[in-house]
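>>> missing the sequence, but the structure's below:
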C-alpha cells in the first residue's frame, strides 16, 4: 500500500495566491514588519510596502500594457528585493510569472520567452544586452522590457518598473482573480539536464498547498517574533529566486510566515559568512555545494556563525559524512528536505529534533500526500526496497507546457508523479533519496549510485569536491564508475594520488562499486545554479578524452 503522510490534513482555502497572502484574516505579524532586506544596500520592503507596490504595479500593467488574465511576464534577473512586488503585481493583474536563469545566453532566454509565450520581460540594467537580443528573437517589443533593481537607464530607452506605478487614472482597475486549480501562478523551467528545459506548470493551489505543507513541516521552530534575540528569525536568501526552491521556500514562505529575508544577489562564500555574522542570520536554505564549503573552506574560521540555529539542505542528496563534518566544525545542525519543480517543490523534510538521528534521510512525507517506491516494471515495492519514488498530492504540477508527451510520461492516470529519483523508506517512515534513475551506473547488471560514491569520496582528506559518472568500457562491455576530483590545495593530481584514492575507496565499497574507470583531476565540478552536478558535461568531457586518446594511438 502507498504511504500516507502522518501529519494531520488541512483544508486548502478556495482562493488564489494573492488572496491567500494579502486578503487573509490570520496574519500573525504587523503590516510594518520588514520582510525583504537587501544585504548590500539595506534597502527593504515591509509587508505593507510589498502589497501597495504590487497593487500599483498591477494597475499599471493593466493600463499601460492592457494586461489580460493568463498573460506571462518573464523575469531575467539575479536575486533582487523587487522580485516579490513585481511577482505579485503580475498576480494581482491575473498574470503568470516565468522566471529565467540570469546566466542564460540570448538563445537560451529566447527559447523560454517563446515557449512560455511571454508578453513582457523584466530585467536589470547589466543584463539588458542579452535581454534585448532574446526579446527581439521572441518577438517581444522593446517597450515591453522593463528594469528592476537599483540602476535605471539614463537614456530613458527602457522604463524602470517604478514608472509604471502611480499612473493617473488607474484607480478604475480592479484585481483579476485567478482560479486556484485552473490558472497558473508560475511557469518555471527545469534545469534541462537533457535537451531543452521543460516548462513546469504550477497553479495557485499547488503553491498554496505547499506553503501550508511547509508550515506543518517547520512547525513552531521558526518565528517572526521569536528566535534567540527575541526579534524574530532571519533567513539568508541566496538560493536563486528563478528556481522553485527560492520562489516558494524564500519569497512566498517568508511573506506568509512573516520571517525576515536577507537577500544576496548571488552566492560568494566570504560574503555569505560576513552576512551571517553581521545580520545574525538564524536559518538558511542551502544546497550540498555550500555545505561542502562550510565543511572544508579555510575562510569559514574567520567568521562567527554562531547565530545559525539550523540549515536545511535540498536540491541534491546530502551525505552523512558531510553533515557530520560541518557539525564537528561549526556545531551547526543540518537537516535535509526534498522536492522538485513539479511538486512546488517541498514534499519531505526532516523534523528539527531528528536531524542527527536520521542523517542521510530527506525526512518524512509532508501532509496531504501519498508516496510509493516502484520497480522498473512499475510494481509497488515493499518498505526497505529500492525503487523510483512516485508522489501524489495537491502540490503536484498540472503538466509540462506545450509538451503533452512529457506530461503523459510523468503523470499517471490516477495522479501520481514519477519523480525519476531512486531511493527507499524505512519502517519509521523516513525517506531516502540515493540518486536519479537516469544517473545510475549499470555495471554488469549491478546498479551503482554515483551519489553514494561521491559521499564517501568527499570525506577523503585529499578531496575538495567530486563527481562520479559511468564510462562505457569496451573491453568489459559495461559501464564502469569514474571519479572527477577537485584535489585539496597543495595536493598534486598525480597518478600516485589517484591510485591512493582508488585503493582507499575499494576498501569501503562492494566489488561492483569500485572505481574501475579511474580518477581524473579537474579544476571544478560543473554544477547548475541549484547545486545539481551536471553529469552530462562530464560525460561530454569523457567522450572528448576518449576520442583524443584514440587519435593519439593512430
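Arrived safely. Computed from a prediction, not measured in an experiment: that's the story for all the values here.
>>> CA atoms for contacts and neighbours, from now on please.
OK.
>>> What segments of the stretch 351-500 of the chain are strands?
Per DSSP state E, counting those that start in this stretch, the stretch 351-500 of the chain carries strands over the ranges 364-365, 370-374, 387-392, 399-400, 417-425, 431-436, 441-443, 446-448, 463-473, 478-487.
>>> mind checking which of these is nearest residue 295?
Comparison of the strands of the stretch 351-500 of the chain against residue 295 by Cα to Cα identifies strand 463-473 as nearest, at 9.8 Å.
>>> in that closest one, what's buried?
Across strand 463-473, burial judged by 16 or more other Cα atoms under 10 Å covers 463-472.
>>> Check stretch 204-223 too.
Quick answer for stretch 204-223 (16+ other Cα under 10 Å): 204-217, 222-223.
>>> what do you get for stretch 331-340?
Buried-residue list, stretch 331-340, by 16+ other Cα under 10 Å: 332-340.
>>> Mind putting those residues into TSV with distance to residue 318?
Formatted as TSV, those follow (distance: Cα to Cα, whole Å):
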residue	distance to residue 318
332	15
333	13
334	10
335	9
336	7
337	10
338	10
339	13
340	15
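>>> Check whether residue 247 really touches residue 241, as I assumed.
Yes: the pair residue 247 / residue 241 is scored as a contact, 5.1 Å apart, by Cα atoms under 8 Å.
>>> okay, pairing it with this:
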C-alpha cells in the first residue's frame, strides 16, 4: 500500500474536542479560536454593513434556540446519548435561503437543541426542494423573502405546515415591494430571538466524550451528477476536524495575528462555503463579508469598501475576472492578496493567466468533497504550482488506485481514496451508495472519490495533488483518456471564446470523441468559419486523440451548479436527444 500524507513542514493535527457542537468550537475561544476581542464580527453583510459580534451571535443562538425548542416541542435536550421518546430526526430544520448574516447563526441554533440542519441550494426548484425536505425528514423550514414562493410550494408538497415556515432577514436591496408584501405575517429569525428572550433558559448541553463523532450536524446534499442527490451525513467532529486542518495548514503562508476581511459570496448551502469560508475564517479571527449573489459591480465595490484580503471563488468567477480586466481596473482591489478557487478544477492555463493579469494576487486552489466535509488538499502560498490542487492537509491519508485495484506511485493516474476523521458518516438511507463509496481496506475506512488523480513532486520537493477529472466524465478515445477540463481550459484561451464545456460523443472507430459547446464573446459571429478556427486552435496545440472530433456547437449559456461545476450531464442528455431525433444509434 502506498500512502500519501501532508508534507513534513505542515503542523501535526492535534487531539480535538469530541464532546461539543461545531458552533461551540467556532465561537468559544476556549477551543482555540482567535480571541473575540481581536475579531469581534464573524459575519458582515457586504451590502448594508450590518454585523453581529461574537458575543451577539452567541446570544442570538441561545435565544432563538429557546423559541425553536418550543416549536418542535423538544425535551431532554441536554443529554449526550440516545434520548428516550425523541429521535434527533424529529429535529431536522431545512434552510433554503440566499446568503445572509444569520445563516450560520441559525445552524448553530438548531445544533443547540441537538437538532440537524439540512441546507438546500437557493437555485433549487420547488420539486427539488420538496425532495430534499422529504428525504431529510425536515419539520421546519427557514427561507427568505425572495425565495418564499418556491419554499411554500415545496413545503406543501413535503407536508410542512405554514406555521413552521420562517424567514431569514436579507437586505431590502435584493427584494421587491411585492416580495415583502407576500412575506407579511411570517415570523423571521429576529422575531424568534426576541421571543426567546422572554422564555425559560435552556439547560446546558452535556455531551459525553466521543458523542460529536457520531452526532449528525448537517445533512448536506451532493450535487447529484447522476440520479437524485444523496443526503450526506456530516458529524460535528467531521467539521471540527476539517476546520482545524485548514487553519493549521494555512498558517504556512497566512498571518492570523491581525484580523482581515474575506469574501463570502459562494452559496452558504454548499460545503465549500459552509466550512471553509463561513466557519474556518471566523475561527481564525477573520470576518466573512457576505454577498447574496454575484454581480460584477457589487462584487468589486465590496472588495473596495471592505478591503478584502482573501477571495474565495470558483472557476467561472475567475473567468469573469480574467475577461473583464478593464472593468476591474476601475476599482481599488489592492487589498487582495490571495484568490482561492475550488468546487471545480482550475486549469493551469487559467491560473497562469489570472496571475499575469493581477501580479499582486497569488492564485491558490483547493480540492474537496461534501463526503470529506470539504478540503482534502490545498495550495500553500509558499509552493504555488499552477494547475495543482496543492498538498494534502494534516491528518489525511491518501492512496491512488488504478483500474486493476493496484496502488500506484507518483506520476501514475488512478482513483483518489481518502482516510481521515473528516470523512463523513455516510449517506442517508442509501446503503448501495455507502457500499460503493466507503470501503474498508488495510484496516482502515476509505472514501472512494471517483476522481482521476495524479501525485507529482514540485520543484520545491513537495508532493502535489493534480485532479485530472471525474472518472465517469473522462472521454475514452481509441484507448486514450481525455479530460474535458483540460480541453476546456485550453479553449478559454481562444480570443473568441467566453465560456465552454466539453463532452464525449459516440465515434464509429474511436469509440468516443470530444465535442465542445461554446459561448462566444459579444460581437463574435457564430459562423462555420468560427467553428473551424476553434477546432484548429485545439488541433494545433493538443495530441491528435484530443481533437474536437465531435465538432463545435454554439450555445448561449453553459449549465452550471451554484458552486460553479459544469453540469456536463445536461449537455450529454441534450446531445442524446438530438441524436435520437436524427435517428442516430446511441
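Everything's here; your move. Everything numeric here is computed off the predicted structure, so don't read it as measured data.
>>> quick revisit: nearest to residue 527 of the first structure, out of the strands of the stretch 351-500 of the first structure?
Comparing the strands of the stretch 351-500 of the first structure under Cα to Cα, the one sitting nearest is strand 463-473, at 9.8 Å.
>>> Now do that closest one and strand 478-487, the angle between them.
Orientation of strand 463-473 of the first structure against strand 478-487 (axes from the mean of the first three to the mean of the last three Cα atoms, to 10 degrees) gives an angle of 160 degrees.
>>> what range in the first structure does the helix of greatest length in the second structure sit on?
Ranked by residue count under DSSP state H, the longest helix found in the second structure is helix 54-72. Using TM-score structural alignment, helix 54-72 of the second structure lines up with residues 47-65 of the first structure.
>>> Tell me how far the residue mapped onto residue 410 of the first structure from the second structure lies from residue 239 of the second structure.
Under the alignment by TM-score structural alignment, residue 410 of the first structure pairs with residue 437 in the second structure. Residue 437 of the second structure sits 19 Å away from residue 239 of the second structure, taking Cα to Cα, to the nearest Å as the criterion.
>>> now swap in residue 73 of the second structure and tell me
27 Å.
>>> Then residue 399 of the second structure?
Computed with Cα to Cα, the distance linking residue 399 of the second structure and residue 239 of the second structure is 22 Å.
>>> ok, now residue 129 of the second structure?
Taking Cα to Cα as the measure, residue 129 of the second structure falls 24 Å from residue 239 of the second structure.
>>> Can you tell me what residue 246 of the first structure aligns to in the second structure?
By TM-score structural alignment, residue 246 of the first structure lines up with residue 273.
>>> burial measure for its match, as a count.
24 (other Cα atoms under 10 Å).
>>> a helix runs through it, doesn't it?
Yes: under DSSP: H, G, I helix; E, B strand; the rest coil, residue 273 of the second structure falls within a helix.
>>> Provide a list of residues in contact with it.
By Cα atoms under 8 Å, 6 or more residues apart in numbering, the contact set of residue 273 of the second structure is 264, 266-267.
>>> list the contacts for the spatially most central residue of the first structure?
Nearest residue to the geometric centre of the first structure (Cα atoms, centre = their mean): residue 245, 3.5 Å. By Cα under 8 Å, 6+ apart, the contact set of residue 245 of the first structure is 239, 315, 341, 344-346.
>>> ok, it to residue 52 of the first structure distance?
From residue 245 of the first structure over to residue 52 of the first structure the distance is 26 Å, taken as Cα to Cα.
>>> what's the answer for residue 403 of the first structure, then?
Distance of residue 403 of the first structure to residue 52 of the first structure, given as Cα to Cα: 37 Å.
>>> Over to residue 483 of the first structure?
Using Cα to Cα, we find residue 483 of the first structure at a distance of 53 Å from residue 52 of the first structure.
>>> between the two, which one's more packed in?
Between residue 483 of the first structure and residue 52, counted using other Cα under 10 Å, the more crowded position is residue 483 (27 against 14).
>>> Excluding chain neighbours, what is closest to the corresponding residue of the second structure for residue 453 of the first structure?
Matched by TM-score structural alignment, residue 453 of the first structure corresponds to residue 487 in the second structure. With Cα to Cα, 6 or more residues apart in numbering as the criterion, residue 487 of the second structure has its nearest non-adjacent residue at 7.0 Å, and that residue is residue 502.
>>> Tell me which residues touch the one you found, please.
By Cα under 8 Å, 6+ apart, the residues touching residue 502 of the second structure are 484-485, 487-488, 514-517, 568.
>>> Between those, which sits nearest residue 111 of the second structure?
The nearest one, if we look at those relative to residue 111 of the second structure and count by Cα to Cα, is residue 568, at 36.0 Å.
>>> contacting residues around the closest one?
Taking Cα under 8 Å, 6+ apart as the criterion, residue 568 of the second structure is in contact with 501-503, 559.
>>> Next: residue 187 of the first structure.
Shown in contact with residue 187 of the first structure (Cα under 8 Å, 6+ apart): 96-99, 116, 199-202.
>>> try 7 Å this time
96-98, 199-202 (Cα atoms under 7 Å, 6 or more residues apart in numbering).
>>> Could you find the counterpart of it in the second structure?
Per TM-score structural alignment, the equivalent position to residue 187 of the first structure in the second structure is residue 219.
>>> State the helix or strand in which its match lies.
strand 216-221 (DSSP states H and E).
>>> distance between that strand and the chain's centre?
13 Å (Cα atoms, centre = their mean, to the nearest Å).
>>> Now that strand on the first structure. Mean distance?
Superposed on the first structure, strand 216-221 of the second structure shows a mean distance to its aligned partners of 0.6 Å (mean Cα distance after the TM-score superposition for the first structure).
>>> in the first structure, what residues pair with the next helix or strand after that strand?
Once the chain leaves strand 216-221 of the second structure, the next helix or strand it forms, by DSSP H and E, is strand 231-235. The aligned range for strand 231-235 of the second structure in the first structure is 199-203, by TM-score structural alignment.
>>> Residues contacting that stretch, please?
Against stretch 199-203 of the first structure from outside (Cα under 7 Å, 6+ apart): 180-190, 341-342, 344, 397-401.
>>> give me that answer again for 10 Å
Residues from elsewhere that reach stretch 199-203 of the first structure (Cα atoms under 10 Å, 6 or more residues apart in numbering): 16-17, 96, 98, 112, 115-116, 178-192, 244, 341-345, 394-403, 407.
>>> Chain neighbours aside, what residue packs nearest to residue 279 of the second structure?
residue 26 is the one closest to residue 279 of the second structure (Cα to Cα, 6+ apart), at 6.6 Å.
>>> before we move on, what about residue 37 of the first structure?
Nearest non-adjacent residue to residue 37 of the first structure, counting by Cα to Cα, 6+ apart: residue 44, 4.2 Å away.
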